[in-house]
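Visitor: structure for the following, please:
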Amino acid sequence: MQRKRIVIEGIVQGVGFRPFVYQLALRSGVDGWVLNDSSGVTVEVEGEGASLASFVAALQSELPPLASISRCEIIHIPPRGERGFSIRSSAGDGPKTAQIAPDSWVCPDCLAELSDPLDRRYRYPFINCTNCGPRYTIVTGIPYDRPNTTMAPFPMCPACSAEYRDPASRRFHAQPNACPVCGPRLQLKNGAGDGIAGEPLAESVALLQGGAILAVKGLGGYHLVVDAANDRAVSELRRRKARDEKPFALMARSLEDAARLADFDPLEEWLLTGSERPIVLLRKKPGHTLSPLIAPGNGYFGIMLPYTPLHFLLLEEFPALVMTSANLSDEPIASGDGEAETRLKGIADAYLSHDREIFTGTDDSIARILAGRALLLRRSRGYVPRGIALAAPQVQVLALGAEIKSAVCFTRGDRAFLSQHIGDLKNPEVFASFERTIAHLGTILELQPAIVAHDLHPDYYSSRYAEGLGGVRLVAVQHHHAHLVSCLAENGFGGTAIGVIFDGIGYGADGTLWGGEFLVGGADGYRRAGHFVPLAMPGGDAATAEPLRMAVSALQHAYGADLPSLPVLDGISPRDLKIYLQMIEKGINAPLTSSCGRLFDAVAALVGVRLRVSYEGQAALELEMAIGDTVDNGIYPSPLGGAGDRILVDPAPLIRGIVDDLMAGVAVSRISARFHNTLAAVISAVCLLIRQESGLSCVALSGGVFQNRYLTEKTISRLEKGEFTVLTHSLVPPNDGGIALGQAVVAGRSAS
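Guide: Next up, the predicted model:
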């Protein structure tokens, strides 16, 4: 006989882990007990060697759907002659490090009950169990027990209470457990906030069929919902939401319905059907029957599958619904009932809500398959607050992230915890959400870090917030250094690497605007090994909104005062053109930037794809879309230069090559392909030069530009042919939504 104590950390509380262990012990013929403690779950088991080996193997491989193990320590202890197996009461001593599970889609067992007329939860919109349902969005405090969730106002009826106490039940200690007798209920109101008579779900379906805009309360907030096949409804939603062209997300009724709308491969299907249920970017299928206004100028739909019982019930009559975050542009998602009725007044015709509070508003996550692996473009519902393993333990740090795609990060030991997507901190409501997120995540993780990391930019709202904190040490981290370390940290790489960091703009260590960077470094520091020759941004931020200004800047850089005659210049009045050129020549309100993102803008405008944008990254996205199915391996001249110890990439020859092609009537699809190919070739050439000097063969790709599938895959292919090891993002966004992780690791290293 042998006895083992097994200490397990990870997401193992509130996910059916103890009943799983109980059933596994009975199956394996071992004795002992299991309990929740402050760090996770502790198990003691006793039995013959073969039985124990079978138990331990299954314990780590046959996990409940929502469980994940981050640490499993097995200690041999003396046998005690114990008989039977029990679930013991929780032990709360010691520092609380147990993790809370993310929200999850409704599981197949619950779906079967939902559609079974003989089940007591038949068509109940809030059905859940230990394997599925709300978690993070309903947690108000720790430990994760029902009184510390927004289910506290709903006392369980005798039938639900019996399930909750039964170790053999799928609902054993399922904190959101409920039924029609004792749980939350739907309610439907009109735009004025008055109740609508009739059964809420049936009336909601009728409203959608009539072309209405419906605000629907989900797991992490409200969605604005319309029939995806109704042009008029989609157009009206765009008008009311003040969202001219940015794509809307879709929710398809089933995988089969999604396949009628978009093409996807097995990897994309795996991502689409995972328990996280993100929005997945999938290539549009020709001949689809949906409104062309859903994703204009884009070859992809953002599609997700239903993830709550309410979604499944609502979609019974529709193959797909537009399901976009309920907010005006740049505002946080509406999650409170009163808040929704106030903020969505004039947008929603009716509100389908319920009386279970959403404590933490959380947007849908967005993902795509890139280079054969999943890539999160927005990390939120389904993934937060899941921890990210670090290469080594470090001190506790709070990192405040960036300004536009804000997300914060806490570290504890060898784990980092990125928050949900928060948004643009310049919006007062978003900034208030930023403050609430820091307080809430710090509470449920029981962390009060003495080190706070923030962006180097002194005027970021996150930097100003840091300056207002007392009793903490502040660490300012350069924007692109944070991008580099974010990619290294996600991949568990603790050394020094070459960082190719391409994005919009970030505050550089020299006070200028960076964005097309080749760095050498790691968590301990970095040096700027190369970058693009800067271009002027006539009008400053106005040049980000109007790519035509960047086109003028690029042409002036390539040709001087003698600009070629191009259609893009015909769209600018002589007066405005003169002002732009004077700004550039005199350096008045025309900051210089090495940004690769602004170079994309310039090229998009030059070829006529996009002169002005209505959302961030639109010009670059549409330039990538312009390639279509074109196969063209050509590249433009792009010789490398140098200044001191830096490699300089001058875009002038590239711009002149594009202009020559335009004059020769070359198709825009080919010009776009050649531009992307040129960037991939430049990256490879610069990395080869850096390797010759440094001996480094590991390259990390980060920054929002590497959301571009064509460029990223071309770049990886070239680098791997050059025998580089290439690190890319997956569970951490390459855009600014991921830099808090890099900030946290840099600040943590500075304290060691």
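Visitor: please count neighbours and contacts with C-alpha atoms only from this point.
Guide: OK.
Visitor: what sits against residue 536?
Guide: 550, 553, 584, 587, 590-593 (CA atoms under 8 Å, 6 or more residues apart in numbering).
Visitor: now with 7 Å, please.
Guide: 553, 584, 590-593 (CA atoms under 7 Å, 6 or more residues apart in numbering).
Visitor: following the lengthiest helix in the chain, which helix or strand shows up next?
Guide: For the chain, the longest helix by residue count, based on DSSP state H, is helix 668-694. As assigned by DSSP states H and E, the chain's next helix or strand after helix 668-694 is strand 698-702.
Visitor: for the comparison step, fold the sequence that follows:
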Amino acid sequence: MSRERVRVRVEGIVQGVGFRPFVHELASRYGIDGFVGNDADGVFAEAEGDPSTLKSFVSDLGLCAPPLAVVEKVTYEAATPLGDRGFQIVASVPGDSRSALVSPDTATCADCLREMSDPSDRRHGYAFTNCTNCGPRYTITEDVPYDRPNTTMRGFALCVACAKEYADPADRRFHAQPVCCPSCGPSLRFVLADGSRVAGDPVEAAVSMLRDGGIVAVKGLGGYHLAVLAHDAAAVARLRERKHRAAKPFAVLVGDLDAARALVAVDAAEAAVLTGPRRPIVLLRRLPGAAIADEVAPGARELGVLLPYTPLHRLLADRLAAPAVLTSGNVSDEPIEHDDDGAMTRLSKIADAFLTHDRPIHARADDSVVRVFRGAELVLRRSRGYAPAPLRSHRAFPRPVLACGPELKATFCLARGSRAFVSPHIGDLENYATLRAYEQTVAHYRRLFGIEPEVVAHDLHPEYLSTKFAVELAESEGLELVAVQHHHAHVAACLADNGEDGPVIGVAFDGLGQGPDGTFWGGEVLVADLARYQRVAHLSPVPMPGGAAAIREPWRMAAAHLDAAYDGSPPDLPLRERYADRWDAVTALSRSGLASPLTSSAGRLFDAVAALTGLRGTARYEGEAAILLERAADPGELGRYPFPILDGDPLVMSCPDLVRAVADDVRAGTPPPLVSARFHNTLAYAVVDAAALVRARTGIATAALSGGVFQNVLLLEKTTAALEAARFRVLRHTRVPPNDGGLSLGQAHIATTQTT
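Guide: You can find the predicted model right below:
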């Protein structure tokens, strides 16, 4: 029988996911001879056999890949038969050019959990059990190819038993780089805040301290968490005080899906996300009487719930047998601590003790946060479990691009070819520690994926630290610099998220973004594609008295809106009485134009209405007033307020009538749930009315919804349903957040389209 040989290359997430063992097993099954290996671009192989068998073998490389693999492309070419006998896994080949992908960290698989729970297994109760189908990946990877010497596991020499598993093609730990066991792998320790080590079982010591009301810092995959028992109100309050986190909800760790269902309502789609390999925090509707202290999520209708995703979290949840707060190990507004020395220094002021270990974390990664909307993920924070998996782009990036993202909820995007690598969530670039984390992650991504940008994109705002970073980088490396308007980037991100070019009617509602006219935009309707935009409608602008102070104190936005709606003579309202000592000064500041930039922000309009209804006059965390307004809404209320759209170019969605109607309801004693519902209904239908006018002028019948305001699923549902009823096709986010965390993807596409 004639024999042929092919040279094969497989691209995608094919390192660290058991792909070489899979190829070896597949070759053995088909009787194929040859070899397979890793290099800096992915997986390479040569295969020899009869022609029909070779064809099936190559086809199955893409069709039957391991569960964690993402095969993007399989290419092959004919080669000269060499008469090989047998099939080998060969040593990895380093290279200068890099296109190999690194897998995200993945939750512990069912096989590893069974071993952990089996008293006869040598990994019984072991906190670092993993295999080719699960465990740490991105957070331990220092370089590619993804081999043990290029990870933080290189300091742990394999014992005889683990080495045998690692070398056995039939074993699921064959070439699993983090493979280890109690004899040769990382180990736990329990350390008090003063640095003294506690003898005995570290997990049991941590559980005992938590039950006694203590705060324990727990070293996870991408950084440290802070944990307390979720039903212990005093412990939660103490954690809030020490962490300087007054009211923002905490996430809750539960042992399994049944334990989650004791606290929150979980439908089938939500259960699939909650239990899937990414294991994000999922925002779910809280059940009445849920056994959680009110201090965990003050006044919230939802809880952020997550299931264990490492063996250590599994051990902790099992022995606690109770829900536990699990929040990022940092001081508010700083990046999550991932370095052991830094954690001991900074978190010892918060935690009473540390449940830690000796496997270094190379790359920090916060927990991801999602909601489920209409059966699909609505990602709010994209990090662990998602990054650094690339987003496949329908549009190629012929020149490598670095998009530097926003100031708040910062991410960046490195893009080349058909791949866009959006970084994990980094945080708000408002302090030196977060900026350093941002710079370090940019450098790590550039090295890991071998992308040297030729184009650098940034936001229009000159004072954003991400903008300053972009300008300095472009100057130092001689790169082309492209400024991208904030809301155009939002709409472009939604287009890219959906694999579309546009044009669309883009609705970008958020807190703030600088417009080219020098005002702060945020309630925008744009006709946009991936290259250009036109502002065709917006909310009527009002001053922000005190600038950033108006974000922290929503009552200031209410004062500004009332002043505009009533021509300087608003009626007496409870809010005005509450802030009587500062009201006149703030309205005078608003009229003066000093330290009071104009804004068309939808987010600031939410703030104003929340303050008017008495829900929140001063925000304790970003977006709190708007969140409370969403939570308060009566879902059965269908009423609306007047919200005229004034003709012009652009159209103006005029706020004064709306504000006066809200004020009338408040003066009449209308309960906040009705006011909130009517406001949401009004805004949703105002979007439809504006979009219909734009469609009549342009013929465009597709709307794209983006911006942080569309994290509000009540508004998102009402707006989507109303647009669909008006025969619009609606695009929304699924792969990247609608908030500023997705902005860098839009910047990358715009910069590419404008420079090629």
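Visitor: fetch the TM-score of the aligned pair.
Guide: Overlay of the two chains. TM-score (TM-score structural alignment, normalised by the length of structure 1): 0.97; 749 aligned residues with a CA RMSD of 1.8 Å.
Visitor: hmm, back to that, max pairwise distance over the contacts of residue 536 of structure 1: which two?
Guide: The widest separation within the contacts of residue 536 of structure 1, taken as CA to CA, falls between 584 and 593 and amounts to 12.1 Å.
Visitor: neighbour-wise, which of the two wins?
Guide: Ranked by neighbour count (other CA atoms under 10 Å), residue 584 of structure 1 and residue 593 place residue 593 first, with 26 against 23.
Visitor: what lines up with that one in structure 2?
Guide: In structure 2, the residue matched to residue 593 of structure 1 (TM-score structural alignment) is residue 599.
Visitor: can you check residue 654 of structure 1 too?
Guide: By TM-score structural alignment, residue 654 of structure 1 lines up with residue 658.
Visitor: which SSE is the residue located most distally from the centre of structure 1 in?
Guide: The centre of structure 1 is farthest from one residue, residue 81, which by CA atoms, centre = their mean lies 50.2 Å away. Of the helices and strands defined by DSSP H and E, none includes residue 81 of structure 1.
Visitor: which secondary structure elements does whichever strand or helix holds residue 372 of structure 2 contact?
Guide: Per DSSP H and E: residue 372 of structure 2 is located in strand 369-373. For strand 369-373 of structure 2, the packing partners by 3 or more CA pairs under 7 Å, 6 or more residues apart in numbering; DSSP states H and E come out as strand 281-285, strand 376-381.
Visitor: just give me the longest strand of structure 2.
Guide: strand 391-403 (DSSP state E).
Visitor: where does the helix or strand that comes right after that one end up in structure 1?
Guide: Proceeding N to C from strand 391-403 of structure 2, the next assigned helix or strand is strand 413-422, under DSSP H and E. Aligning strand 413-422 of structure 2 against structure 1 (TM-score structural alignment) gives residues 409-418.
Visitor: going along the chain, name the helices of the stretch 451-600 of structure 1.
Guide: 461-467, 479-490, 542-545, 547-559, 567-570, 574-586, 596-606 (DSSP state H, counting those that start in this stretch).
Visitor: give me the number of residues near the counterpart of residue 481 of structure 2 in structure 1?
Guide: Matched to structure 1 by TM-score structural alignment, residue 481 of structure 2 sits across from residue 474. For residue 474 of structure 1, the neighbour count with other CA under 10 Å is 19.
Visitor: how about the contacts made by residue 474 of structure 1?
Guide: Per CA under 7 Å, 6+ apart, neighbours of residue 474 of structure 1: 451-453.
Visitor: hmm, try it at 8 Å
Guide: 451-454, 466-467.
Visitor: can you report how many residues lie near the aligned partner of residue 624 of structure 2 in structure 1?
Guide: Residue mapping for residue 624 of structure 2 onto structure 1 gives residue 618, with TM-score structural alignment as the criterion. Residue 618 of structure 1 has 22 neighbouring residues, counting by other CA under 10 Å.
Visitor: what's the separation between residue 618 of structure 1 and residue 715 of structure 1?
Guide: Separation of residue 618 of structure 1 from residue 715 of structure 1 (CA to CA, to the nearest Å) stands at 21 Å.
Visitor: cool, residue 391 of structure 1 as well?
Guide: 26 Å.
Visitor: between these two, tell me which one has more neighbours.
Guide: For residue 391 of structure 1 versus residue 715, the count of surrounding residues by other CA under 10 Å is larger for residue 715: 24 against 17.
Visitor: quick one: the more buried one and residue 679 of structure 1, what's the gap?
Guide: 8 Å.
Visitor: now residue 306 of structure 1
Guide: Residue 306 of structure 1 is 39 Å from residue 679 of structure 1, by CA to CA.
Visitor: do the same with residue 551 of structure 1
Guide: For residue 551 of structure 1 relative to residue 679 of structure 1 (CA to CA), the value is 17 Å.
Visitor: just residue 529 of structure 1 next, same as before
Guide: Here residue 529 of structure 1 is placed at a distance of 17 Å from residue 679 of structure 1 (CA to CA).
Visitor: could you do residue 428 of structure 1 as well?
Guide: 38 Å.
Visitor: what does residue 502 of structure 1 give?
Guide: For residue 502 of structure 1, the distance to residue 679 of structure 1 - CA to CA - is 10 Å.
Visitor: higher neighbour count, the two?
Guide: residue 502 (27 against 20).
Visitor: just to check, the more buried one is in contact with residue 707?
Guide: No: judged on CA atoms under 8 Å, residue 502 of structure 1 makes no contact with residue 707 at a distance of 10.2 Å.
Visitor: aligned counterpart of residue 491 of structure 2 in structure 1, please.
Guide: Residue 491 of structure 2 maps onto residue 484 in structure 1, by TM-score structural alignment.
Visitor: nearest residue to its match in space, please, no chain neighbours.
Guide: residue 499 (5.6 Å; CA to CA, 6 or more residues apart in numbering).
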